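Colleague: Below are the sequence and a predicted model; questions follow.
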Amino acid sequence: MEELDTIDLQILELLQRDGRMPNSDLAQQVGLTPPTVLRRVKLMEERGYIRGYAALVDPIRLGLTVTSFIFVETGAGCNLIETEEFLAGLPGVQEVHRTIGEWCFIVKVRTATPQTLEQLIYVHLRNHPSVRRTFTHLITSSPFETTALPLPAAAERAF
């Protein structure tokens, strides 16, 4: 995969802050012409640096007030890909991460009530044949969350 230059990184940083930023504004902020910036953005999309664009929706406004992280241990010999697909398909699941150590997966879940979380755990999750045990952390608040990734240029400026 080809390296990104400092202008590409600036474009990525700006798009992470505002994915709907007009191309003309992007061009002005990085000091290039709009066609040149558009070409760079399209190339980063084609190469997979930009996977897509999304709206950031407030979960609290939607009534998803319960956030939890569920640690999942699977049984020996289970098919990890099938388990990943099962976990990703559970209602309210936002993230599934494989881990190394005592637990096989960490799953981030948002639900409307503690009762819907309980149903997810006891009815769906713990009844799955590959799930050996679970451990749940209930989150009381989330003072900081971001979808932005740390970019090399941004990390250097932070120090």
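Modeller: Sure thing, it's come through.

Colleague: switch to C-alpha atoms for all contacts and neighbour counts from now on
Modeller: OK.

Colleague: any idea how far residue 96 is from residue 41?
Modeller: Residue 41 sits 28 Å away from residue 96, going by CA to CA, to the nearest Å.

Colleague: The closest residue to residue 24 other than its chain neighbours: how many residues sit nearby?
Modeller: Of all residues not flanking residue 24 in the chain, residue 34 sits nearest, at 5.3 Å (CA to CA, 6 or more residues apart in numbering). Counted with other CA atoms under 10 Å, the neighbours of residue 34 add up to 16.

Colleague: Now do the strands in the protein.
Modeller: When secondary structure is read from DSSP state E, the chain shows strands at 66-74, 93-98, 105-111, 131-139.

Colleague: Compare those and give me the one nearest residue 155.
Modeller: Evaluated over those, closeness to residue 155 peaks at strand 93-98, with 24.2 Å, by CA to CA.

Colleague: And that closest one, what does it pack against?
Modeller: helix 80-88, strand 105-111 (3 or more CA pairs under 8 Å, 6 or more residues apart in numbering; DSSP states H and E).

Colleague: Contacts for that strand, please.
Modeller: Contact with strand 93-98 is made by 84, 87-88, 104-110, as judged by CA atoms under 8 Å, 6 or more residues apart in numbering.

Colleague: Next one for the comparison:
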Amino acid sequence: MKKVISLLIFIVAFSSCENKKVTVKKVEPVDEKEAINKVLDAWHKSAAEANFETYFEAMTNKSVFIGTDASENWKNTDFKKFSKPHFDKGKAWDFTPVKRTIYSYKDVEIAWFDELLDTWMGICRGSGVVIKSENNWKIEHYVLSLTIPNDNIDEVIKINKEKDSLFLKKLKK
């Protein structure tokens, strides 16, 4: 008897659902790209406003920040120590994105980007990787670099030559 009642309940439940269409909203990559843009824009804004907590909340605990100097390859905790005095002054750095491209692959759980930034150093390029964790995008890896016009590369090479050779000696030991 219990089996018959269970079967009847199943049939009634199934038949009541049969005529209803169940739609599953697929999250489109465009929506994810908008979310990533918001995270990156807020991250840059929090630096300009010297909001230390908000800035670092946008990054994962294992994040890496690579700066413009060859020695700057900061793990999150070291980058926090380096950055704190700048944020404590009331303004860390002001990088305003002027162009950004976001890329993703299939499942949209990992994305990467490159951006051109208006900075006190002139135009810089930022690039990085963001990951989706607990339905939020976080910065996992960020690289900041100066852009150098091709016509000026020889001058920059001359300027960097001495310091680069000293840095390379240290790395090769």
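Modeller: Nice, thanks for sending it over. Remember, it's a predicted structure, so these values are computed and weren't measured experimentally.

Colleague: How close are the two chains, by TM-score?
Modeller: The TM-score (TM-score structural alignment, normalised by the length of the first structure) is 0.25; 59 aligned residues with a CA RMSD of 4.6 Å.

Colleague: coming back round to it: next, format the helices and strands packed on strand 93-98 of the first structure as CSV and append distance to residue 66 of the first structure.
Modeller: Below are these laid out as CSV (distance: least, CA to CA, whole Å):
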stretch, distance to residue 66 of the first structure
helix 80-88, 18
strand 105-111, 5
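
Colleague: Just name the most buried of the ones you listed.
Modeller: Ranked by mean neighbour count, these are led by strand 105-111 with a mean of 21 (mean count of other CA atoms under 10 Å).

Colleague: Any chance of the contacts of strand 93-98 of the first structure in CSV with distance to residue 13 of the first structure as columns?
Modeller: Converted to CSV, the contacts of strand 93-98 of the first structure look like this (distance: CA to CA, whole Å):
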residue, distance to residue 13 of the first structure
84, 30
87, 31
88, 28
104, 33
105, 30
106, 28
107, 27
108, 25
109, 27
110, 27
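
Colleague: now, the most widely separated pair of those residues?
Modeller: Put simply, by CA to CA the two of the contacts of strand 93-98 of the first structure set farthest apart are 104 and 110, 20.0 Å from each other.

Colleague: circling back to that earlier point, of all the strands of the first structure, which lies closest to residue 8 of the first structure?
Modeller: Residue 8 of the first structure lies closest, by CA to CA, to one member of the strands of the first structure: strand 93-98, at 27.5 Å.

Colleague: Rebuild the strands of the first structure as a markdown table, extending it with distance to residue 9 of the first structure.
Modeller: Below are the strands of the first structure laid out as a markdown table (distance: least, CA to CA, whole Å):
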| stretch | distance to residue 9 of the first structure |
| --- | --- |
| strand 66-74 | 32 |
| strand 93-98 | 26 |
| strand 105-111 | 29 |
| strand 131-139 | 33 |
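
Colleague: So for residue 10 of the first structure, which of the ones you listed sits nearest?
Modeller: Closest approach to residue 10 of the first structure among the strands of the first structure (CA to CA): strand 93-98, 27.2 Å.

Colleague: From residue 14 of the first structure, how far off is residue 153 of the first structure?
Modeller: For residue 153 of the first structure relative to residue 14 of the first structure (CA to CA), the value is 12 Å.

Colleague: neighbour-wise, which of the two wins?
Modeller: Neighbours per residue, other CA under 10 Å: of residue 153 of the first structure and residue 14, the larger number sits with residue 14, 17 against 14.

Colleague: isn't that one right up against residue 25?
Modeller: No. Using CA atoms under 8 Å, residue 14 of the first structure is not in contact with residue 25, being 9.9 Å away.

Colleague: ok, the closest residue to residue 40 of the first structure other than its chain neighbours - how many residues close by?
Modeller: What sits nearest to residue 40 of the first structure in space, not counting adjacent residues and going by CA to CA, 6+ apart, is residue 8, at 7.1 Å. Residue 8 of the first structure: 17 surrounding residues under other CA under 10 Å.

Colleague: what about residue 8 of the first structure, distance to residue 38 of the first structure?
Modeller: 11 Å.

Colleague: and what of residue 84 of the first structure?
Modeller: Going from residue 84 of the first structure to residue 38 of the first structure by CA to CA gives 36 Å.

Colleague: next helix or strand past the host helix or strand of residue 82 of the second structure?
Modeller: Using DSSP states H and E, residue 82 of the second structure sits within helix 76-88. Next along the chain after helix 76-88 of the second structure, taking DSSP H and E as the criterion, comes strand 96-104.

Colleague: for that following strand, which positions count as buried?
Modeller: For strand 96-104 of the second structure, the buried set under the neighbour-count rule, 16 or more other CA atoms under 10 Å, comprises 96-97, 102, 104.
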